[in-house]
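Okay, sequence plus prediction incoming.
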Amino acid sequence: MTTISRFLSGESPDSFGRNIEQFYGYSHFWLEHDHKYIQVLFPIDEGTQFNRHAPLVSAADRALFANSETLRQHHLRALDLILGFWGLARRGVQIYSPTPPNPASHPWLKRQNHNQLRMTRVIRSLSLLGNQQIAENLAQFVIETAKQFDSVSEQTQHYWRSALTRPPIEPPG
């Protein structure tokens, strides 16, 4: 098992000593204001200045998740947490909004909101770790919803699309 698979399956804490079960108990306030959890719940293949301790997705991670329904389901549990915060939900592979989307209840629809960057990371992570169909459905849903509002830039929508198609980067070491 890898660092990412051990963390998401609850077998070991992250580099700050936090267990995944702790994250599931966090409030939406905490999810909005902490900036070092998203990289752990949704690892990708590129580093970030916000959490230099976050693990990077490797070829070994991609292979493990591709071959393990259990690991993919652990990742989807993290997705369900963040979707709830964003005012969204998942039914199987489908992404939807239980209430009519608006910036008051869907924070990512606010102009230049950092949750738009988080969405890019989530889409990329899902794609890299074997949940491609859900990643595609999430990207499609948020792009279609964003078009109804004038608060999400074309550049951000491009990032959401490219998170699905960019080839994986093999991290050093």
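That came in fine, so what should we check first?

drop to CA atoms for contacts and neighbour counts, all remaining ones
Fine.

Asp61 belongs to a strand?
No: checked against DSSP: H, G, I helix; E, B strand; the rest coil, Asp61 lies outside a strand; its state is helix.

wait, doesn't it sit right on Leu129?
Yes: between Asp61 and Leu129 there is a contact at 7.1 Å, judged by C-alpha atoms under 8 Å.

ok, how many other residues are close to Arg18?
14 (other C-alpha atoms under 10 Å).

Likewise for Ser27?
Around Ser27 there are 11 residues (other C-alpha under 10 Å).

those helices in this structure, which residues are they?
Along the chain, counting by DSSP state H, helices occupy 3-8, 20-24, 28-33, 38-41, 59-66, 69-85, 114-128, 132-146, 154-165.

of those, which approaches Thr99 most closely?
Evaluated with C-alpha to C-alpha, these place helix 69-85 nearest to Thr99, the distance being 11.4 Å.

Measure how far that closest one is from the centre of its chain, please.
Chain-centre distance of helix 69-85: 9 Å, with C-alpha atoms, centre = their mean, to the nearest Å.

Kindly report the same for stretch 34-46.
Taking C-alpha atoms, centre = their mean, one finds the center of stretch 34-46 at 8 Å from the center of the full chain.

Can you list the buried residues in that stretch?
Tyr37, Ile38, Gln39, Val40, Leu41, Phe42, Pro43, Ile44, Asp45, Glu46 (16 or more other C-alpha atoms under 10 Å).

Included below, for side-by-side comparison, is a second structure:
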Amino acid sequence: MSPPRPTNPAMQRLVDFYDPSVMGTDVGGRTLSQILAWRDTRLESQHDYIQILFPLPEGSLFNEYSPVVDEDTFLYLRHDANAGFKRTMRRALARMLSFYGFDITWDQDAAGQWAVDVTAKPGAEQDHFPRWVRRMDHNHLRITRILRSLRVLGLEDEARAFFAALGWTFDKYHRIGDGSMKFWRRAMELPLHVAPDGTEVDWLEKYEEKEETEKTEETKDDERTTVT
């Protein structure tokens, strides 16, 4: 059974914003589709949209209206019945990756398993990378948010593919500061209940433990099948 829709008004707005059947608006009256249709120049200069495109269970220092994902919303959005949410979040991710100079693809193998790949767009070095491939930039904070949001809301494969592309860019151009790479790595590798800045979300920890148990059981099942 699918978890109930959140009752918190701010979380209801977030869910409606991401629901393709509702197409709700953010506090500024903008729909997700309107934001994704912006030109790159507007995505670069405007700073109050990334928080709703990629929400977190922590508050934002830069946007007082930033939605803070609570436990009910976490359960609702991650539930398998809400596949529409993940499809919509993948749209948002693809747009932001294009802004940064990357393409993303999803390929399904014969066994039905999906593989996600993020690669540099043709001409990205001239057209996209100059806006953020540098020692420090406000986009580095956005990228940290995107990575963590993807993990928290159940798009782990997409987060790992993006992180791999960031690592490739970091190694190839030697322009991005070590501090930014450190935070991106922390966004990917820290326990899910710990944010890159060390903030802890207590209620997340129990779900993390549950996921680890389920992964262990899946591994054991695979090993039994192989032996059989």
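Arrived safely, thanks for sending. Since this is a predicted model, take the numbers as computed values, not measurements.

Mind telling me the TM-score for this superposition?
With the length set by TM-score structural alignment, normalised by the length of structure 1, the two chains reach a TM-score of 0.89; 171 aligned residues with a C-alpha RMSD of 1.9 Å.

could you redo the helices of structure 1 as JSON lines and give each row distance to Gln94 of structure 1?
As requested, the helices of structure 1 are exported to JSON lines (distance: least, C-alpha to C-alpha, whole Å):
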{"stretch": "helix 3-8", "distance to Gln94 of structure 1": "22"}
{"stretch": "helix 20-24", "distance to Gln94 of structure 1": "21"}
{"stretch": "helix 28-33", "distance to Gln94 of structure 1": "22"}
{"stretch": "helix 38-41", "distance to Gln94 of structure 1": "20"}
{"stretch": "helix 59-66", "distance to Gln94 of structure 1": "19"}
{"stretch": "helix 69-85", "distance to Gln94 of structure 1": "12"}
{"stretch": "helix 114-128", "distance to Gln94 of structure 1": "14"}
{"stretch": "helix 132-146", "distance to Gln94 of structure 1": "6"}
{"stretch": "helix 154-165", "distance to Gln94 of structure 1": "16"}
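
between those, which gets nearest to Pro101 of structure 1?
Closest of those to Pro101 of structure 1 is helix 132-146, at 7.5 Å (criterion: C-alpha to C-alpha).

What sits closest to the spatially most central residue of structure 2 if chain neighbours are left out?
For structure 2, the residue nearest the mean C-alpha position is Leu150 (2.5 Å; C-alpha atoms, centre = their mean). Of all residues not flanking Leu150 of structure 2 in the chain, Ala159 sits nearest, at 5.7 Å (C-alpha to C-alpha, 6 or more residues apart in numbering).

Just give me the match in structure 1 for that neighbour.
Using TM-score structural alignment, the equivalent of Ala159 of structure 2 in structure 1 is Ala135.

For that match, give me its contacts.
Val122, Ile123, Arg124, Leu126, Ser127, Leu164 (C-alpha atoms under 8 Å, 6 or more residues apart in numbering).

now these in CSV, with distance to Arg91 of structure 1?
Formatted as CSV, these follow (distance: C-alpha to C-alpha, whole Å):
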residue, distance to Arg91 of structure 1
Val122, 17
Ile123, 17
Arg124, 20
Leu126, 16
Ser127, 18
Leu164, 20
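
Which one of Asp61 and Leu129 of structure 1 is surrounded by more residues?
Ranked by neighbour count (other C-alpha under 10 Å), Asp61 of structure 1 and Leu129 place Leu129 first, with 27 against 19.

Distance-wise, check that one relative to Phe42 of structure 1.
Leu129 of structure 1 sits 9 Å away from Phe42 of structure 1, going by C-alpha to C-alpha, to the nearest Å.

Same question for Ser97 of structure 1.
Using C-alpha to C-alpha, we find Ser97 of structure 1 at a distance of 21 Å from Phe42 of structure 1.

same check, this time on Ala78 of structure 1
The value you get for Ala78 of structure 1 to Phe42 of structure 1, if C-alpha to C-alpha is used, is 8 Å.

my guess is His75 of structure 1 meets Phe7, correct?
No: look at His75 of structure 1 against Phe7 with C-alpha under 8 Å: they stay out of range, at 10.1 Å.

Common neighbours of these two, please.
Common neighbours of His75 of structure 1 and Phe7 (C-alpha under 8 Å, 6+ apart) do not exist.

What is the neighbour count of Thr48 of structure 1?
Using other C-alpha under 10 Å, Thr48 of structure 1 has 12 other residues around it.

Residue in structure 2 paired with it?
Residue pairing (TM-score structural alignment): Thr48 of structure 1 is matched to Ser60 of structure 2.

and that match, what does it touch?
Neighbour list for Ser60 of structure 2: Gln51, Ser66 [criterion: C-alpha under 8 Å, 6+ apart].

one more time with 7 Å
By C-alpha atoms under 7 Å, 6 or more residues apart in numbering, Ser60 of structure 2 lies in contact with Ser66.

And for Gly25 of structure 1?
Not one residue lies near Gly25 of structure 1 by C-alpha under 7 Å, 6+ apart.

That one matches what in structure 2?
Aligning on TM-score structural alignment places Gly25 of structure 1 opposite Ala37 in structure 2.
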